[in-house]
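K.L.:
Please work out how this folds:
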Amino acid sequence: MIKSELILHIAQQNPHLYQRDVERIINTILNEIRDALARGDRVELRGFGAFSIKERQARTARNPRTGTPVSVGAKRVPYFKTGKDLRDRLNTEGE
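P.N.:
I've put the predicted structure just below:
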């Protein structure tokens, strides 16, 4: 599901809301998550999961085409860990 499909789905489930308002709500939530991660904060959505940042150290990698060593700088990468409720729901749906 992409963001526009999510907005449309929520708008259809809530006919009392305008689609533009649903879009503004979704964008606000996603922007707040992005801004919190940029500050280095952890974002936890109970029952869904937690977003955090992992630090990757600088390292020497290998160019797969030529085999020559390539220097890769240190970086911060987003990380998502699913919540217990979501994991349980994913693993019991087909039973």
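K.L.:
all contacts plus neighbour counts: C-alpha atoms, from now on.
P.N.:
Noted.
K.L.:
Need the distance between the two termini of stretch 2-21.
P.N.:
18 Å (C-alpha to C-alpha, to the nearest Å).
K.L.:
let me fix that: stretch 63-74
P.N.:
The first and final residues of stretch 63-74 sit 17 Å from each other (C-alpha to C-alpha).
K.L.:
Give me the residues contacting that stretch.
P.N.:
Taking C-alpha atoms under 8 Å, 6 or more residues apart in numbering as the criterion, the residues outside stretch 63-74 that touch it are 55-62.
K.L.:
let's see this one next to it:
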Amino acid sequence: MKKAELAAQVAETTDLSAKDAAKAVDATFAAIVKAMQDGDEVRITNFGVFAVSERPESQGRDPRSGAAITIKAAKVPKFRPGKPLKDALNA
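P.N.:
Model (predicted):
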């Protein structure tokens, strides 16, 4: 499902116009990103948790030359699904 399809489904379910539903979807994603940038977790009851994890610096190999390279430390997004979501997928 693409973002436009998600917005269309939200519009259909909530009786919002397509434009308003697209704004709502965009605002939701922006709020999740902003909270994660601030280092907060986003807990959506019955769905899951969006969080930020720190990946430490590590050593790797360049696949073309085989030379050792350093992979920089980074913050990476994580998603932990909630039990109702897992159950819905396995029903």
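K.L.:
one step back: quick one: the contacts of stretch 63-74 of structure 1 as CSV, columns for secondary structure and distance to T28 of structure 1 too.
P.N.:
What follows is the contacts of stretch 63-74 of structure 1, written out as CSV (DSSP: H, G, I helix; E, B strand; the rest coil; distance: C-alpha to C-alpha, whole Å):
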residue, secondary structure, distance to T28 of structure 1
E55, strand, 26
R56, strand, 29
Q57, coil, 32
A58, coil, 33
R59, strand, 36
T60, strand, 38
A61, strand, 38
R62, strand, 40
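K.L.:
Now that we have the residues you listed, which of them are buried?
P.N.:
Burial of the contacts of stretch 63-74 of structure 1 was assessed by neighbour count (16 or more other C-alpha atoms under 10 Å); no member qualifies as buried.
K.L.:
would I32 of structure 2 count as being in a helix?
P.N.:
Yes: judged by DSSP: H, G, I helix; E, B strand; the rest coil, I32 of structure 2 forms part of a helix.
K.L.:
Please name the residues that touch it.
P.N.:
Applying C-alpha under 8 Å, 6+ apart, the residues contacting I32 of structure 2 are 42, 50.
K.L.:
Once you drop chain neighbours, what's closest to R76 of structure 1?
P.N.:
Spatially, and ignoring its direct neighbours in sequence, R76 of structure 1 is nearest to E55 (4.6 Å; C-alpha to C-alpha, 6 or more residues apart in numbering).
K.L.:
Perfect, that will be all.
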